[in-house]
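**Student:** got a sequence here, can you model it:
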Amino acid sequence: MAAARRYCVPGERLCSAAEAAAGSGTYTRRGAVCAALAGCLRRGGGAGGVPQVAVLRDAEAQLLPDVGAVVTCRVCSINSRFAKVHILYVGSTPLRSAFRGTIRREDIRATEKDKVVGVQMVPISWCEMQCPQTHTKDFRKVARVQPQFLQT
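**Tutor:** The predicted structure is shown next:
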């Protein structure tokens, strides 16, 4: 009979740090080994005969962006402090569903950070916005169109 699989969620306490070492998909906090990923728990022998606990994602699970990963995003909105984006690709792998993210104004460029300026789009109809500098149009739902910007 095969052993039953145990599924873990991020932050779940798996065992004491004295019982086993933290493997991939886990971390140690306050003397306990905790899950860093959602996935299946795996126990095995580690280096030096110390048991090791790891959490593995299912093969069909959604790919998640990590800190430091190169991602491709679509900018959804810009204001004076940050840009809201939808993450579409992690590396060269497309995501099944987009993740939401925020990029601070200071993090847009490595140098000349004070030269970053976001131009606010202007509503021109109930379903279109236009950039006042480039005059490119984008289809979006508009709640209220001001009469001076309405196209005729």
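**Student:** alpha carbons only for contacts and neighbour counts from here, please
**Tutor:** Will do.
**Student:** who's in contact with residue 75?
**Tutor:** Under the criterion of C-alpha atoms under 8 Å, 6 or more residues apart in numbering, the contact list for residue 75 reads 83, 84, 85, 86.
**Student:** out of those, who's nearest residue 36?
**Tutor:** Using C-alpha to C-alpha, the shortest approach to residue 36 within the contacts of residue 75 belongs to residue 86, at 23.1 Å.
**Student:** this one as well, want them side by side:
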Amino acid sequence: MVMAMEEDEKQQEAVLVTPGEVLGRVSDIKPGRGAYAALHNETVYASLTGFRRTLSPPPDSSDQRPTVEVTGHKAHGPVPQPGSIVIARITEVMAKTASADIMCVGPKSVREKFTGIIRQQDVRATEIDKVDMHLSFHPGDIVKALVLSLGDSRAYFLSTAKNELGVVSAESIAGACMVPVSWTEMQCPLTGQIENRKVAKVAS
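**Tutor:** Below is the predicted model of the structure:
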């Protein structure tokens, strides 16, 4: 009977969780490795993909909350963190936001899917109210961005509001790799047509 209960506990703990998944409340558990507490809603979230484990507190500890950690996922690669510079591919552009698939964290390729969201207020540092998302990004664009935080929908909030951040590679309507001609424009080398983008300044 005891062995059966232990097996049940192991099965319950062998739960694969992903970044942004709710692990519990701060009042009930403490975040360990691979987890973090969001103070604005007192909730503990997973910060990476892995298996959830619950560690009992020491008997003599004044804090008797168990610690929850996320570990042991073999395919675990680099994980975006606030402050990370990432390379992402734009997948959808809407009136107020653009969605992107994060491909690299720093120089390392990710091994799992991470979604990024660029909000209108995070596209550039000036004239934020005049930002037109459709004149800043197009689906398929490759952007360099800064991770601001993990949002509420398992997506990372990204910013391109620095000179060196923004679109680093984009295809023209004609299918050619465009060349930056200003902070806000790129040109097709085949047709000469100008297209609007939030262009990243390339280090010389």
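**Student:** and the TM-score between them?
**Tutor:** These two chains, once laid on top of each other, score a TM-score of 0.52 by TM-score structural alignment, normalised by the length of structure 1; 126 aligned residues with a C-alpha RMSD of 4.3 Å.
**Student:** quick one on the thing from earlier: distance to residue 55 of structure 1, neighbour count and secondary structure added to the contacts of residue 75 of structure 1, as JSON lines?
**Tutor:** Below are the contacts of residue 75 of structure 1 laid out as JSON lines (distance: C-alpha to C-alpha, whole Å; neighbours: other C-alpha atoms under 10 Å; DSSP: H, G, I helix; E, B strand; the rest coil):
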{"residue": "83", "distance to residue 55 of structure 1": "33", "neighbour count": "17", "secondary structure": "strand"}
{"residue": "84", "distance to residue 55 of structure 1": "31", "neighbour count": "17", "secondary structure": "strand"}
{"residue": "85", "distance to residue 55 of structure 1": "29", "neighbour count": "19", "secondary structure": "strand"}
{"residue": "86", "distance to residue 55 of structure 1": "27", "neighbour count": "18", "secondary structure": "strand"}
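**Student:** residue 23 of structure 1: which of those is nearest?
**Tutor:** Of all those, residue 86 has the smallest distance to residue 23 of structure 1: 31.0 Å, by C-alpha to C-alpha.
**Student:** roughly how far does the alignment partner in structure 2 of that closest one sit from residue 76 of structure 2?
**Tutor:** Applying TM-score structural alignment, one finds that residue 86 of structure 1 aligns to residue 101 in structure 2. When distances are taken as C-alpha to C-alpha, to the nearest Å, residue 101 of structure 2 and residue 76 of structure 2 turn out to be 17 Å apart.
**Student:** do residue 64 of structure 2 as well
**Tutor:** Between residue 64 of structure 2 and residue 76 of structure 2 the computed distance is 30 Å (C-alpha to C-alpha).
**Student:** filter the contacts of residue 75 of structure 1 by whether they're kept in structure 2.
**Tutor:** With contacts defined as both residues aligned by TM-score structural alignment, their matches' C-alpha atoms under 8 Å, 83, 84, 85, 86 are the ones among those whose aligned partners also touch in structure 2.
**Student:** make a markdown table from these and add distance to residue 24 of structure 1 to it.
**Tutor:** Conversion of these to a markdown table gives the following (distance: C-alpha to C-alpha, whole Å):
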| residue | distance to residue 24 of structure 1 |
| --- | --- |
| 83 | 33 |
| 84 | 31 |
| 85 | 29 |
| 86 | 28 |
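**Student:** stretch 62-78 of structure 1: end-to-end distance?
**Tutor:** So stretch 62-78 of structure 1: terminal residues 27 Å apart, C-alpha to C-alpha.
**Student:** now swap in stretch 110-120 of structure 1 and tell me
**Tutor:** One end of stretch 110-120 of structure 1 sits 23 Å from the other (C-alpha to C-alpha).
**Student:** contacts for it, please.
**Tutor:** Stretch 110-120 of structure 1 is contacted from outside by 78, 79, 80, 105, 106, 107, 108, 109, 131, 132, 133, using C-alpha under 8 Å, 6+ apart.
**Student:** for those residues, work out which two are farthest apart.
**Tutor:** Put simply, by C-alpha to C-alpha the two of the contacts of stretch 110-120 of structure 1 set farthest apart are 107 and 132, 24.4 Å from each other.
**Student:** and of the contacts of residue 75 of structure 1, the nearest to residue 1 of structure 1?
**Tutor:** For the contacts of residue 75 of structure 1, the minimum distance to residue 1 of structure 1 (C-alpha to C-alpha) is 44.7 Å, reached by residue 86.
**Student:** how much space separates the closest one from residue 71 of structure 1?
**Tutor:** When distances are taken as C-alpha to C-alpha, residue 86 of structure 1 and residue 71 of structure 1 turn out to be 10 Å apart.
**Student:** nearest the geometric middle of structure 2, what residue?
**Tutor:** With distances taken as C-alpha atoms, centre = their mean, residue 156 lies nearest the centre of structure 2, 3.1 Å away.
**Student:** I'd guessed it sits against residue 115; true?
**Tutor:** Yes. With contact defined as C-alpha atoms under 8 Å, residue 156 of structure 2 counts as touching residue 115 (6.2 Å).
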